[in-house]
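# Using only what follows, build the 3D model:
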Amino acid sequence: MTSLARLNEPAPEFEALTTQGKLKLGDFRGKWVVLFSHPADFTPVCSTEFGSFASRAEEFEARNVQLIGLSVDGVQAHLAWIRDIENVFGHKVTFPVIADLDMKVSTAYGMIHPGASTTAAVRAVFVIDDKGIMRAMIYYPMNVGRNISEILRVVDALQTSDKHGVSTPADWTPGENVVVAPPAIADAVETPEQAKEKGYEYKTWYLRTKSL
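Okay, the predicted model is just below:
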């Protein structure tokens, strides 16, 4: 089945059994959601990722983000694995983990890639905004762990762009200059002097940045 998850469209709704009971995506309307999948419980790379997500859960909470994990393993396996992660990494897993045994959520979100595995969800991250719109999708191969700082950076960039109507450049982090929208008509093209008067840093006519 083709993924129904597309950028800037409503994220596929789902109802699923998790380590915290049944939940629906719609339950989190008003909050941002980071939905992330992992291939299997009790695997080394996935365990390091869950330990890292757990250690930084408060940073996501501070951004009004709900973390939700997922794999095609059952709830009992998830519960046992979570306890193991807490023992190994010293951080409690406070977010729900979906038991996607029927692979309905994985299929709707395009997490099943036959070239990688026909029975396990690949490493994927979906950032869904507080209105239920898909804003970012990131895929990783089975043997490469995710960078949690980058996921937080993506959330920061999206929230900053929404709040201020700007874009963010490569390698941007909070506090750095943001990108001003380029002119849409010839009469709006500014000289370096005009851009400076507005408080912009002028690179070229289509690339100007400013501080917030």
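
# okay, CA-based contacts and neighbour counts for the rest of this
Fine.

# list the buried ones in stretch 194-210?
For stretch 194-210, the neighbour count (16 or more other C-alpha atoms under 10 Å) marks 195, 200-202, 208-210 as buried.

# Report the separation between the two terminal residues of stretch 170-186.
26 Å (C-alpha to C-alpha, to the nearest Å).

# Please enumerate the strands of the protein.
According to DSSP state E, the chain carries its strands in the segments 15-18, 21-24, 32-37, 65-71, 97-99, 123-128, 134-140, 178-179, 201-204, 207-210.

# let's see this one next to it:
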Amino acid sequence: MEQLEQTMQVQSLPRIGEKAPDFTAKTTHGELSLSAYKGKWVVLFSHPADFTPVCTSEFVAFQEVYDRLLGMNTELIGLSIDSVSSHIAWVRNIEENFNTTIDFPIIADLDQQVATKYGMIMPESDGTETSRAVFVIDDKQTIRALIYYPLSTGRNMEEIVRLVKALRTTDDHEVSTPANWEPGDKVIVKPPQTKEEANERMNNSEYECIDWYFCKKELK
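Sure thing, here's the model as predicted:
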């Protein structure tokens, strides 16, 4: 029975392209629902536990990029299965010891309802801590990306910011972004669908083509 429950939990993990599971939860900013953020992008992340060193370093780093995310119409929401009181005590400790005020909300998921919906607790876990998961949810509340990190490895916030920028660029310009893409770099255009279109593209000075299927261009 236990193995079946674990299998069901794995099968219920949200996937890219699926609707983000809605929730209503208590946070350090009061009660909030994911549905209230419709029209905004959301970076929802979980951390193992309050008052732990790697998580503390991450919260300081998340706060450092928070204004940049807000500038992209993107909200940041943290989560662990600690209580609101624990969260409040921890963010006050961070402010005192690291001179950093945590401005984004942190969900107190004591009943593990949100963590279970998002698969933030690994089946092999003893159920007392959430993994380092990151979900990027777009303004239509569709899951666009997800990343999992081991408990021992802190996240790279610049990569999370880059990921949001890349996804928004894809939406705005109907293009893809190559490996190591940064804003201002050339983007990849969709492959041509006909032989005639392939021939035309190879002779179009707007594109930088290595071959007919691999062409880049600058965004204007």
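
# so what number do they get for TM-score?
Superposed pair, TM-score by TM-score structural alignment, normalised by the length of structure 1: 0.95. Supporting alignment: 210 aligned residues with a C-alpha RMSD of 1.3 Å.

# any idea what Asp172 of structure 2 aligns with in structure 1?
Aligned by TM-score structural alignment, Asp172 of structure 2 pairs with Lys163 of structure 1.

# Quickly compare the strands of structure 1 and say which is most buried.
Comparing the strands of structure 1 by mean neighbour count (mean count of other C-alpha atoms under 10 Å), strand 97-99 ranks first with a mean of 26.

# That strand aligns to what range in structure 2?
So strand 97-99 of structure 1 sits over residues 106-108 in structure 2, by TM-score structural alignment.

# The matching stretch vs structure 1 - mean distance after superposition?
Comparison of stretch 106-108 of structure 2 with structure 1 after fitting gives an average deviation of 0.3 Å (mean C-alpha distance after the TM-score superposition for structure 1).

# Report the distance from that stretch to the chain centre.
16 Å (C-alpha atoms, centre = their mean, to the nearest Å).

# Also stretch 102-114 of structure 1?
Per C-alpha atoms, centre = their mean, the centroid offset for stretch 102-114 of structure 1 relative to its chain is 17 Å.

# buried sites along that stretch?
Applying 16+ other C-alpha under 10 Å to stretch 102-114 of structure 1 flags 103, 105-112 as buried.

# For that stretch, measure first residue to last.
16 Å.

# Contacts for it, please.
For stretch 102-114 of structure 1, the surrounding residues in contact (C-alpha atoms under 8 Å, 6 or more residues apart in numbering) are 1-5, 12, 14, 16, 37, 72, 100, 118-124.

# repeat that for 10 Å
Stretch 102-114 of structure 1 is touched from outside by 1-6, 11-16, 35-39, 70-74, 98-100, 118-126, 137, 139, with contacts defined as C-alpha atoms under 10 Å, 6 or more residues apart in numbering.

# Next, the mean deviation of the longest helix out of those in structure 1 compared to structure 2.
Ordering each helix of structure 1 by length in residues (DSSP state H) puts helix 148-164 first. By mean C-alpha distance after the TM-score superposition for structure 1, the fitted helix 148-164 of structure 1 averages 0.3 Å away from its aligned residues in structure 2.

# So which bits of that helix are buried?
151-152, 154-158, 160.

# quick check, distance from it to the centre of its chain.
9 Å.

# What of stretch 102-121 of structure 1?
18 Å.

# Check stretch 126-143 of structure 1 too.
4 Å.

# That one maps to which residues in structure 2?
If you align by TM-score structural alignment, stretch 126-143 of structure 1 falls on residues 135-152 of structure 2.

# Thr48 of structure 1 pairs with which position in structure 2?
Aligned partner of Thr48 of structure 1 by TM-score structural alignment: Ser57.

# In contact with the residue nearest to its match when sequence neighbours are not counted, which residues are there?
Using C-alpha to C-alpha, 6 or more residues apart in numbering and skipping the chain neighbours, the partner closest in space to Ser57 of structure 2 is Gly154 (7.7 Å). Shown in contact with Gly154 of structure 2 (C-alpha under 10 Å, 6+ apart): 47, 53-58, 61, 132.

# In PyMOL, how would I select the buried members of the residues you listed?
Per 16+ other C-alpha under 10 Å, the buried members of those correspond to this PyMOL selection:
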select buried, resi 47+54+55+56+58+61+132
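
# Please identify which of the contacts of Gly154 of structure 2 is nearest to Trp181 of structure 2.
Ranked by distance to Trp181 of structure 2 (C-alpha to C-alpha), the contacts of Gly154 of structure 2 are led by Ala61 at 21.5 Å.

# Now that closest one: closest residue in space that isn't a chain neighbour?
In space, Ala61 of structure 2 is closest to Met157, 6.6 Å off (C-alpha to C-alpha, 6+ apart).

# Alignment lookup: Ala11 of structure 1 to structure 2.
Under the pairing rule here (TM-score structural alignment), the equivalent of Ala11 of structure 1 within structure 2 is Ala20.

# Ile137 is in contact with that match, correct?
Yes: Ala20 of structure 2 lies in contact with Ile137 (C-alpha atoms under 10 Å); the separation is 6.9 Å.

# can you list residues touching both of these two?
34, 143-144.

# tell me, what residue is most central in structure 1?
Val127 (3.4 Å; C-alpha atoms, centre = their mean).

# List of residues touching stretch 63-76 of structure 2?
So stretch 63-76 of structure 2 is in contact with 37, 39-45, 58, 62, 100-106, 136-139, 157-158, 160-161, 164-165, 168, going by C-alpha under 10 Å, 6+ apart.

# try 7 Å this time
40-44, 102, 104, 161 (C-alpha atoms under 7 Å, 6 or more residues apart in numbering).
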